[in-house]
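*Asks:* sequence isn't available, so here's the structure alone:
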C-alpha cells in the first residue's frame, strides 16, 4: 500500500481531471491526476476509474490552482488496484490527487476548453 501525502497545493499548479459528457467544467469532482491521460483505456486501467463510479470517461479538463485566497489542501497518492463489476481487474498505478475541501473545487480554474479523450 502506498502512503498518502497531504500538502498545500501551490498556486499555478495544473492537473488533469476526467469528466463525463455533459459534466460542466465549472463543477469539478474531487479527484484528478498530474499524469498525462492519453486515452480512455488509461483512465480505466491506471487511475482505475470503475464504471459504477463514472460510467463515461470521455472528457478531459485541465485545471489550475488559483493565486490568492485561502490555501487549497490536496492529498496525493498512487492509485491501488480496483475490481470493476463489469471490467474486472483494474491494475491502478497512476498518481492521484484529491481536493480535500469540497468548497475548494469551485475555486479551480479551467485551463482551456474540455477535450475529448480518445478511446
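*Replies:* It's in. A quick note: this is a predicted structure, and the numbers were derived from the prediction, not measured.

*Asks:* from here on, just use CA atoms for contacts and neighbour counts.
*Replies:* Will do.

*Asks:* can you give me the strands in this structure?
*Replies:* Assigned by DSSP state E, the strands in the chain fall at 5-8, 14-19, 31-32, 59-64, 73-78, 82-84, 88-90, 95-99, 109-116.

*Asks:* is it possible to get JSON lines of those strands that adds distance to residue 47 and mean neighbour count?
*Replies:* Below are these laid out as JSON lines (distance: least, Cα to Cα, whole Å; neighbours: other Cα atoms under 10 Å):
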{"stretch": "strand 5-8", "distance to residue 47": "17", "mean neighbour count": "12"}
{"stretch": "strand 14-19", "distance to residue 47": "10", "mean neighbour count": "22"}
{"stretch": "strand 31-32", "distance to residue 47": "9", "mean neighbour count": "20"}
{"stretch": "strand 59-64", "distance to residue 47": "13", "mean neighbour count": "21"}
{"stretch": "strand 73-78", "distance to residue 47": "9", "mean neighbour count": "18"}
{"stretch": "strand 82-84", "distance to residue 47": "9", "mean neighbour count": "16"}
{"stretch": "strand 88-90", "distance to residue 47": "8", "mean neighbour count": "15"}
{"stretch": "strand 95-99", "distance to residue 47": "7", "mean neighbour count": "20"}
{"stretch": "strand 109-116", "distance to residue 47": "17", "mean neighbour count": "15"}
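
*Asks:* next up, a structure to set beside the first:
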C-alpha cells in the first residue's frame, strides 16, 4: 500500500507546535492541570496557544488553507456558540416524560435550572468540563447533577455540544456529548420540569 502524502501546506509554526505538544500536557481536553501563573494569562484566541494547538491537530484538516483553519479556530475561541460550527440546530418539542440531566453549581437551586441539559450520564466534574464544554467562569463550583423530567411539552434545540477554549488552565474543552437548549425564559423553565433525582459529583 502506498503511503498517504499530506499535500496541504503545513502550519507556519508546525515545529513550535510539535515541540509544545511533546513538552507536555495532560489528558485529552487538558483540564487535569491546575491553573498556574503561566496559564492564568492564556491567550486562547491565538492558534499557538495550548487550546489552539490541540484544535489544530484534530480539526485543521477540515479546511483548505491554514488561514481558513486559523479563522475557524479563532471564531470558536472568541465566541460562545454552544454548537459545533458544522451543525445548525432546529427547534423541536420534548415530550412529557422525557428525562435529562444537568450539572449545577453551589448556590444554584434545583428549582432554577440553567438553559442546557444533556441526555448523557454525567459522572464527574471532569465530564462537565470536557464532554459538556462548560468553562470554569460559567460554573466554577460544580457540585451535583440533577435529573429532570418534562411535565409540559418543552420547546428545545437538540444537537451535539460545540467545543470551547477556556482561559482557566489554558484548557481545550472538546464537548461532543448531546445537549438540549430550553427555548423558554429562565424564570419559566421549572414550570416545564420536575426534579426526579439529585446526586453529588466531584
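*Replies:* Here it is on my side, so go on. Keep in mind that this is a model prediction, so the values were computed, not measured.

*Asks:* can you calculate the TM-score here?
*Replies:* With the length set by TM-score structural alignment, normalised by the length of the first structure, the two chains reach a TM-score of 0.89; 114 aligned residues with a Cα RMSD of 1.3 Å.

*Asks:* and the strands of the first structure: which comes nearest residue 43 of the first structure?
*Replies:* Between residue 43 of the first structure and the strands of the first structure, the tightest spacing by Cα to Cα is seen for strand 14-19, at 7.9 Å.

*Asks:* need the contact partners of the closest one.
*Replies:* Strand 14-19 of the first structure is contacted by residues 25, 28-29, 31-37, 43, 56-65 when judged by Cα atoms under 8 Å, 6 or more residues apart in numbering.

*Asks:* show me what residue 110 of the first structure aligns to in the second structure.
*Replies:* Superposed on the second structure with TM-score structural alignment, residue 110 of the first structure falls opposite residue 195.

*Asks:* OK, contacts around its match?
*Replies:* Counting by Cα under 8 Å, 6+ apart, residue 195 of the second structure touches 110-111, 146-149.

*Asks:* one more pass at 6 Å, please.
*Replies:* residue 148 (Cα atoms under 6 Å, 6 or more residues apart in numbering).

*Asks:* what's the answer for residue 177 of the second structure, then?
*Replies:* By Cα under 6 Å, 6+ apart, the residues touching residue 177 of the second structure are 131, 160-161.

*Asks:* show me which of those is closest to residue 86 of the second structure.
*Replies:* The closest of the contacts of residue 177 of the second structure, once distances to residue 86 of the second structure are taken by Cα to Cα, is residue 160, at 10.2 Å.

*Asks:* residues in contact with that closest one?
*Replies:* 176-179.

*Asks:* identify the residue of the first structure aligned to it.
*Replies:* Alignment note: residue 160 of the second structure maps to residue 78 in the first structure; criterion TM-score structural alignment.

*Asks:* for that match, which non-adjacent residue is spatially closest?
*Replies:* Spatial nearest neighbour of residue 78 of the first structure, chain neighbours left out: residue 95 (4.6 Å); criterion: Cα to Cα, 6 or more residues apart in numbering.
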